[in-house]
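Q: the sequence and its predicted three-dimensional model are supplied below.
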Amino acid sequence: MGHIIFLASISTGIEPRSFKVAMKDEGWREAMHTEIQALEANETWNMVALPEGKQALGSRWIYKEEYNSDGSVEWLKARLVVFGNHQVGDIDYSETFASVAKMVTVRAFLAVAAVKNWEFIRWIKSLYGLKQAPRCWFSKLVSALKWYGFHQSYYDYSLFTLTNDAIQINVLIYVDDLIISGNDSAALVAFKHYLGTCFHMKNLGVLKYFLDIEVARSHKDIFLCQRKYALDIIFEGGLLGAKPASFPLEQNHHIAQSTSPFLVDVKRYRRLIRRLIYLSFTRPDLSFSVHIYLSLCIHLAKITGVSRSSPMRLHCDSQSALHLAHNPVFHERTKHIEVDCHFLRDALVDGTISMSHVSISDQLVDIFTKVLGKRQFEFLLSKLGISNLHAPT
């Protein structure tokens, strides 16, 4: 029940969007005071005269709530961020870079922790908006990690791994956020101490909220959910009072052509599209119709795994495609795919993959490409390992 209480609690949190609103709350005033003290302690700025003909960059406050595992607010985070978007390239800065982990790496990172029952924690380092700040931070962090013995992944440069006898520690970097996971508590404590001596960082404890993804862990499973993120999208669109649907789209429904004029300002539309696409991180079933909200989550179970001793199995609902894959003799009309078919044939012969027929009603990929009826949609949804934590038990 703990993870359900957590998800329900954070859905009620409202973060201020402006300095004026934040100043009305004593908690946010204290958070801003703490941030100013930290900036001064780290000698983040010096008071100097503005050069002639130059204009100072502005700044704004960003407010975020951090949560305990029971959903209560652990602390209020206020960050003063410089308007780096006002900097001029090749004048105010030259090279820029921000370490952004691939989302598939994030999911794999958490899946490994779930399968191996590793503990994981989150650390954060403040960045202040300048274009060159993330690049400088990442460069220093990489040097510190490599000195400690970590190796940088060639598949995702934001992933670092350390293996020392039976000890293994993984670190994933997303700009100024770090997720640390490992199989040895004492080794993790030592590594956290090392980071603390290298950088002014804050240990946020057990990972609960990361990149607008709620992470809830029971004694045997990990649940990833974006309920609060989805509610924010609906709130921003003014649709909190809308009636939810039990499945994305009605079959045979044809969207009418719009006769309204083009949008004058497309920024809000583009922001909505980006946010809906990101929602599919925990809701892959909504890839085909991401505009419908359902409060489900993706479930990472310990039993997740792939056997290296057996071939990868491909299921296909097309008998013709199966015959082509197994038959080295090609029809005249299939010459344009001959190279791909030879590649597939070789994989079949050496046992890398095996192919078998699957009924059209059991074809899982249809949930990503077609409008399905309620019964078929819910059946395939269960096959994806997606569950509704808020459904009555």
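A: Nice, thanks for sending it over.
Q: use CA for all of it now, contacts and neighbours both
A: OK.
Q: wait, doesn't Arg29 sit right on Ala22?
A: Yes - the criterion here is CA atoms under 8 Å, and Arg29 meets it with Ala22 at 6.8 Å.
Q: Leu80 contacts Trp61, correct?
A: Yes - the criterion here is CA under 8 Å, and Leu80 meets it with Trp61 at 4.6 Å.
Q: more neighbours: those two, which one.
A: Set Leu80 next to Trp61 and count neighbours by other CA atoms under 10 Å: Leu80 wins out with 18 against 15.
Q: surely that one is in a strand?
A: Yes - looking at Leu80 with DSSP: H, G, I helix; E, B strand; the rest coil, it is inside a strand.
Q: distance check, it against Phe210.
A: From Leu80 over to Phe210 the distance is 20 Å, taken as CA to CA, to the nearest Å.
Q: show me which of Arg29 and Ala22 is the more surrounded one.
A: Ala22 (20 against 16).
Q: state the distance from Gly58 to Leu294.
A: Relative to Leu294, Gly58 is positioned 39 Å away (CA to CA).
Q: neighbour-wise, which of those two wins?
A: Each of Gly58 and Leu294 has its neighbours counted (other CA under 10 Å); Leu294 has more, 19 against 11.
Q: and the more buried one, which of the three is it?
A: coil.
Q: who's in contact with it?
A: Applying CA atoms under 8 Å, 6 or more residues apart in numbering to Leu294 gives the contacts 244-246.
Q: for Leu240, see how far away it is.
A: 13 Å.
Q: then Leu224?
A: The gap separating Leu224 from Leu240 is 23 Å, by CA to CA.
Q: out of these two, which sits in the busier spot?
A: Between Leu224 and Leu240, counted using other CA under 10 Å, Leu224 has the larger neighbour count: 23 against 13.
Q: putting a second one here so we can go through both:
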Amino acid sequence: MIRVKWVFKTKLNLDGSICKHKARLVVRGYAQQYGVDYQETFAPVARYDTIRLLFIYEEQLDGVVAPGKEDYVYLLRKTLYGLKQAPRAWYETMDKHLTKLGFVRSQSEATLYVKTDDVQLLIVSLYVDDMLVTGNQPGLIQSFKDEMNKVFETTDLGVMTYFLGMEVMQSCSRIFICQQKYAMDMLKKFKMEDCKPVSTPMITNEKLSKDDSFEKIDEGLYRSLIGSLLYLTTSRPDILFDVSVLSKYMHSPSEKHFSAAKRVLRYIKGTIALGVQFSKSAEGDLKLLGYSNSD
């Protein structure tokens, strides 16, 4: 028998205002035992295995106990949030359904599906229970949404403006992605919202090392900061090299390393609106460009 609980969450709009309040019933999956309650939990990246769903017993939740059946338990017939095998079961369900609709799964990215012919193109990308859809014909996209609504209860959020902490601005000729709100929240988290901006993320010719002569700092704090910076590199490739260097010292950070990391925050403060822009070429065709530099 596995206990359950309610998880309450407030979803915010891009401007920080309240979008809606959500209540979700979840299973306390940490109580599951491997080999007894579940077998496979792998969420796909490149390969797939067959999963067998187990029936899990859970106790009745406070407030929804059936009168006269207080000592009864529920038999869970499908996966619920919190089970270790839930992400895997959900992916398998989506994979089967998209395949049934005629999509072909990418061989290199297990969550990317493509449906195409000589004229039409439809691309679907999965991120757990979120889905990004794009295509070359609006009617084709709408038909896909209608097909999904026949099987799943979905919410259409329209043209993408915010996803996984990224702000997305679209026009006919470009797509601009930034993480301005995320960056501001990060500055507040590390009490750097009032810091003085700098023009470069690191000091020229500064050499970081594992020198033990500097005072050590809390590893948890340093790792949290570097982890936050790594997520920001999604739309800020200009700090990727610096954050990569700083990440080498997460096992034993010193005051010097922490000071260098805070300088990256000061750089972000002065360049908070920067991001990545994808522009349509004048020729109208798709060109893949790559840049490299000698070490």
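A: Nice, I can see it. Remember, predicted model here, so these are calculated numbers, not experimental data.
Q: am I right that Val243 of structure 2 sits in a strand?
A: No - Val243 of structure 2 sits outside any strand when classified using three-state DSSP, being helix.
Q: hmm, Leu230 and it touching each other?
A: Yes - between Val243 of structure 2 and Leu230 there is a contact at 6.6 Å, judged by CA under 8 Å.
Q: who has more neighbours out of the two?
A: Val243 (24 against 17).
Q: ok, now which ones touch that one?
A: 226, 229-230, 261.
Q: what about the residues you listed, which are in helices?
A: 226, 229-230, 261 (DSSP state H).
Q: now do the strands in structure 2.
A: For structure 2, the strands defined by DSSP state E occupy 4-12, 18-27, 56-59, 73-76, 104-105, 112-116, 121-127, 130-135, 162-163, 166-170, 174-178, 275-279.
Q: now the ones you listed in CSV, with distance to Lys207 of structure 2?
A: What follows is those, written out as CSV (distance: least, CA to CA, whole Å):
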stretch, distance to Lys207 of structure 2
strand 4-12, 41
strand 18-27, 45
strand 56-59, 55
strand 73-76, 57
strand 104-105, 45
strand 112-116, 41
strand 121-127, 39
strand 130-135, 42
strand 162-163, 36
strand 166-170, 32
strand 174-178, 30
strand 275-279, 27
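Q: quick one: what's aligned to Met148 of structure 2 in structure 1?
A: Using TM-score structural alignment, the partner of Met148 of structure 2 in structure 1 is Leu195.
Q: okay, now that match: neighbour count?
A: Residues near Leu195 of structure 1, counting by other CA under 10 Å: 19.
Q: same check on Ser106 of structure 2?
A: Neighbours around Ser106 of structure 2, by other CA under 10 Å: 12.
Q: that one pairs with which position in structure 1?
A: Aligned partner of Ser106 of structure 2 by TM-score structural alignment: Ser153.
Q: quick one: contacts for the residue nearest in space to the middle of structure 2?
A: Geometric centre of structure 2, nearest residue: Leu164, 5.0 Å, by CA atoms, centre = their mean. Not one residue lies near Leu164 of structure 2 by CA under 8 Å, 6+ apart.
Q: cool, Leu112 of structure 2 as well?
A: Applying CA under 8 Å, 6+ apart, the residues near Leu112 of structure 2 are 105-106, 123-126.
Q: recalculate using a threshold of 7 Å.
A: Residues near Leu112 of structure 2 by CA atoms under 7 Å, 6 or more residues apart in numbering: 105-106, 124-126.
Q: counterpart of the residue nearest to the centre of structure 2 over in structure 1?
A: Leu164 of structure 2 maps onto Leu211 in structure 1, by TM-score structural alignment.
Q: now do the helices in the stretch 101-250 of structure 1.
A: For the stretch 101-250 of structure 1, the helices defined by DSSP state H, counting those that start in this stretch occupy 103-116, 133-148, 185-198, 227-236.
Q: turn those helices into CSV, including distance to Asn85 of structure 1.
A: Listed next are these as CSV, based on distance: least, CA to CA, whole Å:
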stretch, distance to Asn85 of structure 1
helix 103-116, 25
helix 133-148, 13
helix 185-198, 29
helix 227-236, 24
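Q: compare the ones you listed and give me the one nearest Ile36 of structure 1.
A: Counting by CA to CA, Ile36 of structure 1 lies closest to helix 133-148 out of these; the figure is 18.3 Å.
Q: what is the orientation angle of that closest one with strand 167-174?
A: 170 degrees (axes from the mean of the first three to the mean of the last three CA atoms, to 10 degrees).
Q: helix 133-148 of structure 1 vs structure 2, average offset?
A: With the two structures superposed, helix 133-148 of structure 1 lies on average 1.0 Å from its match in structure 2, counting by mean CA distance after the TM-score superposition for structure 1.
Q: now that helix: how far from the chain's centre is it?
A: 22 Å (CA atoms, centre = their mean, to the nearest Å).
Q: and stretch 227-235 of structure 1, by the same measure?
A: Centre to centre, stretch against its chain (CA atoms, centre = their mean), the figure for stretch 227-235 of structure 1 is 15 Å.
Q: give the aligned range of it in structure 2.
A: Going by TM-score structural alignment: stretch 227-235 of structure 1 matches residues 180-188.
Q: show residues contacting the matching stretch.
A: Counting by CA under 7 Å, 6+ apart, 165, 193, 265, 272-273 sit against stretch 180-188 of structure 2.
Q: need the residues you listed in TSV with distance to Tyr222 of structure 2, can you?
A: Shown next, in TSV, are the contacts of stretch 180-188 of structure 2 (distance: CA to CA, whole Å):
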residue	distance to Tyr222 of structure 2
Gly165	21
Glu193	17
Leu265	13
Ile272	21
Ala273	24
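Q: how far away is Met312 of structure 1 from Val339 of structure 1?
A: Counting by CA to CA, the gap from Met312 of structure 1 to Val339 of structure 1 is 21 Å.
Q: hang on, I meant Leu314 of structure 1
A: Counting by CA to CA, the gap from Leu314 of structure 1 to Val339 of structure 1 is 19 Å.
Q: same thing with Asp177 of structure 1?
A: Taking CA to CA, one finds Asp177 of structure 1 at 44 Å from Val339 of structure 1.
Q: neighbour count: these two, which is higher?
A: Counted by other CA under 10 Å, Asp177 of structure 1 and Val339 do not tie: Asp177 has more neighbours, with 20 against 10.
Q: is it true that the more buried one touches Trp123?
A: Yes - using CA atoms under 7 Å, Asp177 of structure 1 is in contact with Trp123, at 6.0 Å.
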